[in-house]
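Engineer: turn this into a structure:
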Amino acid sequence: MNESHSGASFDGCWSAVAQFLRAAHVSDVFGLPSDDLTALAELSSAGVRMVVCRDQRNAMHMATGYAQRLGKPAVCIVGKGPAVSNLVTGLLEAATSRTPVLVLAVSTPPDRQHAGAFQDCDQLAMVRATVKRALRVDDAGRVPAVLQQAWSAASSGAPGPVFVEFGEQLLSAAIPPPVSWAIGPERTEGFVPPADSAALALLGQASRPLIVVGGGARRADAGAAVLELAEMIGAGIVCTASGRGAVDETHTQFLGLVGLYGRPVVTELLASTDLVISIGSRLEETATVGWPVPASTPVIQVNIAADDCLHEFCGPVVEGDAGAVIGAWTRELKVGDPGGRLDPGWTAGIANCRSLLFEESATTVWEQQREPGIKIAELLWALRSATSTDITLVQENGLLDMWTYFFPYFLASQGDRVVAPSEQTALGFGAAAAVGAGVAAPDVPVVAVVGDGAFTMFAADLPTAAENRAGVVYLVLCNGGYGWLQAEADAHGTDDYRFADPQRPLPLISAAGVSTVTVLDKNKMLDQLTTAIDLAAEGEVVVALVPTDLADMPPGIADFVNGTERVAQTVAQTPPKE
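Structural biologist: The predicted structure follows:
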């Protein structure tokens, strides 16, 4: 896409940035500007809103949540020195989740570097390990070209964050305008499998296929294509944590998450598959922990970049856009009529597995409803009942909020979207990313299920959420700190330190424009959640404090913490014995 530009030189680098972002149809950016507030004025004049944050780490997480929810690059703007170092956790999270974010910062002018200048440091060295590209601009004539290059790099191939720093001498320099702005490359559509495609051959032969859906399938908006392929070949469908929301979880072949968050009945079924099709996943440790698939079972891996595939598995690697690859497979398989090889017992096993998952969850909720206090499974069950419209679910990865990963306690239907942390699981990511998701889709209420430890890390930017009418309900599971560390300490008999204490006072919420409710009464819980979601749909921010018990862990997690099921990532298991 090209946007023409004509006129005089830009008055400083931020003027050039603002006009580039307008050409790229960017409406919102996140960050905390440097002492020179020119960026704010230039963005405003270009019709770009800056969501001014209190903490740069939160700003980066917000930008990541925005990009994940919107499906296109986000922008984060900060100052220099410690402002950049505060970004690093967010950069790591965005890089690992393959989220495109353009990060813009300022830096010491060349003539003052290494000469005792205020906040001078090697910012490029600081961020290089956590970004796709790290670029510095000192020549005024290079500013437009570098902006275009950085935007393309962030969104091309395996997407990710790109860092650009401007020498401070460019803040007031005359920036020559480009003839036109090139906003990202034109991309070819479609995928043509080779005539001797090993992947197609395996798909045509499989009688018990299984599809693993990862975050790459969600980024490619490949959910409909995945379901069409699954129906055609009779595959069971599971997803990774970052793959939530890619497919409609009400589909009869969907069986929840795999690995750490999988249930035993699903693991048992996976052990008998004769083909795994991994779509948009790096098959990281949380997805393959307790992996029951024999080493001799072929695994087809589809990723936008082949270097995201693991070669510890046997089976072909396919490089390409997930939707395009699956679409090509589906067209080829229609000609060959693959359905004849499907094992009827596999089809029955998928249906039985899904039925057992719903029976297990219904039983768990029924039991919790009869226990004192609010339990998390019943809270999630009530949340689903309280939503009469589509929502964006944002997840953290603490001890108790991991309940959201266990299917079907919360079931993401076709219109719902899910924003989840990568396997880095940066503490506080979900709480901040929820603001970005709300800004990205203001007409869709956001529900963020977070622990009080993560929420406390984010809390400085709670006013930011309210000021920008992010429309978020925070379900804050309060156990008085860091539940996972406390569970580890309890499992090892460590009494010297306390990481969590449910008897601690609930977090004090004092941000203007934020409503607070404490969920204590089972009989009022549904009405409280319904009211909160209705308020979020109008742009309000609601914090629902839910006192919890450390013992209320998700199924299987207690055994994992205690070590009885703590196993390293295993990709070379021998076939199970009869």
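
Engineer: please make it C-alpha for all contacts and neighbour counts, starting now.
Structural biologist: Fine.

Engineer: run a quick neighbour tally on Ser155.
Structural biologist: Ser155 has 22 neighbouring residues, counting by other Cα atoms under 10 Å.

Engineer: mind listing the helices in the stretch 301-450 of the chain by residue range?
Structural biologist: Counting by DSSP state H, counting those that start in this stretch, the stretch 301-450 of the chain has helices at residues 322-336, 344-368, 376-386, 429-440.

Engineer: who's in contact with the third one?
Structural biologist: Just to be clear, that refers to helix 376-386. Outside helix 376-386, the residues that touch it by Cα atoms under 8 Å, 6 or more residues apart in numbering are 364-366, 368-369, 400, 403-404, 409-411, 525-527, 529-530, 533, 548, 552.

Engineer: what packs against the helix or strand hosting Ile237?
Structural biologist: Secondary-structure assignment from DSSP states H and E places Ile237 in strand 236-239. Strand 236-239 sits against strand 209-213, strand 254-257, with contacts defined as 3 or more Cα pairs under 8 Å, 6 or more residues apart in numbering; DSSP states H and E.

Engineer: most packed of those strands?
Structural biologist: strand 209-213 (a mean of 26; mean count of other Cα atoms under 10 Å).

Engineer: what's that strand in contact with?
Structural biologist: 203, 230, 233-240, 243, 246, 258, 270, 273-281.

Engineer: how close does Val106 get to Leu135?
Structural biologist: Counting by Cα to Cα, to the nearest Å, the separation of Val106 from Leu135 is 11 Å.

Engineer: of these two, which one has the most company?
Structural biologist: The neighbour comparison of Val106 against Leu135 (other Cα under 10 Å) goes to Val106, with 27 against 16.

Engineer: would that one count as being in a strand?
Structural biologist: Yes. Val106: assigned to a strand according to DSSP: H, G, I helix; E, B strand; the rest coil.

Engineer: tell me how far it lies from Leu393.
Structural biologist: According to Cα to Cα, Val106 stands 34 Å off from Leu393.

Engineer: now Gln113
Structural biologist: When Gln113 is compared with Leu393 (using Cα to Cα), they lie 45 Å apart.

Engineer: alongside the first, I'd like the structure of this one:
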Amino acid sequence: MQLTGSQILIECLKEQGVDTVFGYPGGAILNVYDELYLHPEIKHVLTSHEQGASHAADGYARSTGKVGVCFATSGPGATNLVTGIATAYMDSVPMVAITCNVGVSLLGKDSFQEIDITGITMPITKHNFIVKDVTKLADTIRRAFSIARNGRPGPVLIDIPKDVTANKTDYKKATIDFTRKLEEVDMDSVEAALKLIKASKKPYIFVGGGAVISEANAELKQFAELVDAPVCDTLMGKGAYDGTSVRYSGMLGMHGTKASNLGVSKCDLLIAIGTRFSDRVLGNAKTFAKNAKILQIDIDPAEINKNVVAFSSVVGDVKQILTIINEKLEQQNHKEWVEYVENLKEQFPLSYPKEGLSGPYIIENIFEQTKGDAIIVTEVGQHQMWAAQYYKYKSPRTLLTSGGLGTMGYGLGASIGAQTANPDRTVVNIAGDGCFRMNLNELATASREQLPLIEVIINNHVLGMVRQWQTLFYNKHYSATVLDDGADYVKVAEALGCKAKRVTTQEEFESAFAEALSSKKPYVIDCIIDSDDKVWPMVAPGKPINEAFDEADYKAKNS
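Structural biologist: You can find the predicted model right below:
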């Protein structure tokens, strides 16, 4: 049958199982929105800004494992998606961003709101397309979704000139196979891995975001038991392994626990699963895990030996590889080594002052009141690290945060996406005041959609993480980091249709958060904490991770 490009786009979205699109209309994409109007089976969430739409699609994808979809028009509409696309690219999030451009005859002529969005996004997409021929549109959309979800996931952009959305061609419905396509695993590399594991006396398992993406939590739990090893993780790996497990020693790296940092520095085999060894994990790459052979398991061969040299590696899907290894591995016993790491945990626990309102207290209380079953979203900064340290993630897809790009302003849009996808779950966005003010306009979206998400602002009236670095490494030169400008976030939130409350004590926070949990509207809690609260422990930039220091160490050194 003959359909317009816009009709083909909507039909292809339905083929792909898309039930929600986040976007913002404009002239070039009007044909698409006119067709979308006739299809209420696809929910459209009108965000306040296109960046909010891209972050919402990201949050939808991270919380469900499905491909997130966002729409934007040409020119500035398309460029406003760029930060969200880059965020998804750095964290391997499956997303399809659909933009429309000026007509084919107007391309390259500096036409009104024309932009080369495929050129702009080429370095930050897994692939992108401009479709100048309507006969190729359906196949391009199907290919885009396949690329986004298969292998190492990532964002794909499709740019469609306006006349292509109006032109007609034959359309034939396709049946889509949603099974992830897995490459065959090299069994020689598996045997080499098994040999390393069996020879190890002090193995440590290090888990990254790839284990979350492949949904390998059950296989990972079995693997840790078989290897009889302690487990640490990255920021992106939270929830792949149960954070309440006795084997779990906390996050690794710059703001990781001393137990994990010291333990990894002593192990003889580091089994790295779905992690790319970012600089925030490594500290000084030359001294990282210097006593260990590194076994790296990752779906992307480009990550092998990129940041650290692996002694051995297995390339493929984490769930698939762990399933194979678990079938072949006999039960190992490392009782003394596991007890050694347990002692490190007891010797160097995470701690904070128990009096007064603080970031760690807020996070711990959120964990207690939600019983660890919430979807936690964060912005970027001190509050993000506290959320990683003090909330115990028991299952995957329960921490949504910008790890690779470190995008301030990410969280509120992402929480809108997560709450839309999971209407019966508690969704909490934890923000700093610096991040909150970047995209606070999306509170209007949450209010319009009547999403009962909870926005917790850990408000220290400064750019907290930057100030922490200025205190520790820049002689307390607080250049451009003080935000004490009289902004009233409670009034702003109420003006945008949300419930809101300001709190200054532990008791006030407990009461406000309990009220927020029972609210059917978006609820903002403005939590006033001290400007000089810091994230501990910390590894100074470029230093070995076994030189992590906490507040007591810092005071002793500088007394």
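
Engineer: TM-score of the superposed pair?
Structural biologist: Superposed pair, TM-score by TM-score structural alignment, normalised by the length of structure 2: 0.90. Supporting alignment: 539 aligned residues with a Cα RMSD of 2.4 Å.

Engineer: overlap of the contact sets of Val106 and Leu135 of structure 1?
Structural biologist: With Cα under 8 Å, 6+ apart as the test, Val106 of structure 1 and Leu135 both reach Glu165.

Engineer: and Thr252 of structure 1, which of the helices of the stretch 301-450 of structure 1 is closest to it?
Structural biologist: helix 344-368 (7.1 Å; Cα to Cα).

Engineer: residues in structure 1 aligned with stretch 422-438 of structure 2?
Structural biologist: In the comparison with structure 1, stretch 422-438 of structure 2 aligns to the range 441-457 (TM-score structural alignment).

Engineer: for stretch 236-252 of structure 2, same thing?
Structural biologist: Counting by TM-score structural alignment, stretch 236-252 of structure 2 falls onto residues 242-258 of structure 1.

Engineer: now the terminal residues of the matching stretch, how far apart.
Structural biologist: End to end - Cα to Cα - stretch 242-258 of structure 1 spans 11 Å.

Engineer: on that earlier part again, Gln113 and Leu393 of structure 1 - which one has more neighbours?
Structural biologist: Leu393 (25 against 15).

Engineer: that one matches what in structure 2?
Structural biologist: By TM-score structural alignment, Leu393 of structure 1 lines up with Ile376 in structure 2.

Engineer: repeat for Gln368 of structure 1
Structural biologist: Gln368 of structure 1 maps onto Lys354 in structure 2, by TM-score structural alignment.

Engineer: contacting residues around that match?
Structural biologist: With Cα under 8 Å, 6+ apart, Lys354 of structure 2 has these contacts: Tyr361.

Engineer: that one and Gly65 of structure 2: what is the separation?
Structural biologist: Computed as Cα to Cα, the Lys354 of structure 2 to Gly65 of structure 2 distance reads 38 Å.

Engineer: what's the answer for Met251 of structure 2, then?
Structural biologist: Going from Met251 of structure 2 to Gly65 of structure 2 by Cα to Cα gives 23 Å.

Engineer: what do you get for Gly263 of structure 2?
Structural biologist: Gly263 of structure 2 is 32 Å from Gly65 of structure 2, by Cα to Cα.

Engineer: just give me the residue right at the centre of structure 2.
Structural biologist: Thr401 (3.6 Å; Cα atoms, centre = their mean).

Engineer: corresponding residue for it in structure 1?
Structural biologist: Under the alignment (TM-score structural alignment), Thr401 of structure 2 pairs with Ala420 of structure 1.

Engineer: pretty sure Ser207 of structure 1 sits against Gly236.
Structural biologist: No. Ser207 of structure 1 lies out of contact with Gly236 (Cα atoms under 8 Å); the separation is 11.3 Å.

Engineer: compare these two (neighbour count), which wins?
Structural biologist: More crowded of Ser207 of structure 1 and Gly236, by other Cα under 10 Å: Gly236, with 30 against 24.

Engineer: returning to what we had before: dump the helices and strands packed on strand 236-239 of structure 1 into TSV; add distance to His61 of structure 1 as well.
Structural biologist: Shown next, in TSV, are these (distance: least, Cα to Cα, whole Å):
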stretch	distance to His61 of structure 1
strand 209-213	23
strand 254-257	24
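
Engineer: of those, which approaches Gly12 of structure 1 most closely?
Structural biologist: strand 209-213 (45.1 Å).

Engineer: please work out which residues of structure 2 line up with that closest one.
Structural biologist: With TM-score structural alignment as the criterion, strand 209-213 of structure 1 aligns to 203-207.

Engineer: also stretch 139-158 of structure 1?
Structural biologist: By TM-score structural alignment, stretch 139-158 of structure 1 lines up with residues 133-152 in structure 2.

Engineer: tell me which element Ile294 of structure 2 falls in.
Structural biologist: If you go by DSSP H and E, Ile294 of structure 2 is part of strand 293-298.

Engineer: show me where the stretch 1-150 of structure 1 has helices.
Structural biologist: Using DSSP H, counting those that start in this stretch, the helices of the stretch 1-150 of structure 1 run over residues 13-23, 38-45, 56-70, 82-85, 88-96, 123-127, 143-155.

Engineer: deepest of those, which one?
Structural biologist: Most buried among these, counting by mean count of other Cα under 10 Å: helix 56-70, with a mean of 29.

Engineer: which helices and strands does that helix pack with?
Structural biologist: strand 28-31, strand 74-77, helix 88-96, strand 101-107, strand 417-419, helix 429-440.

Engineer: what about the third one, how far off from structure 2?
Structural biologist: Here the mean offset of helix 88-96 of structure 1 against structure 2 after fitting is 0.9 Å, by mean Cα distance after the TM-score superposition for structure 1.

Engineer: relative to helix 429-440, how tilted is that helix?
Structural biologist: 70 degrees (axes from the mean of the first three to the mean of the last three Cα atoms, to 10 degrees).
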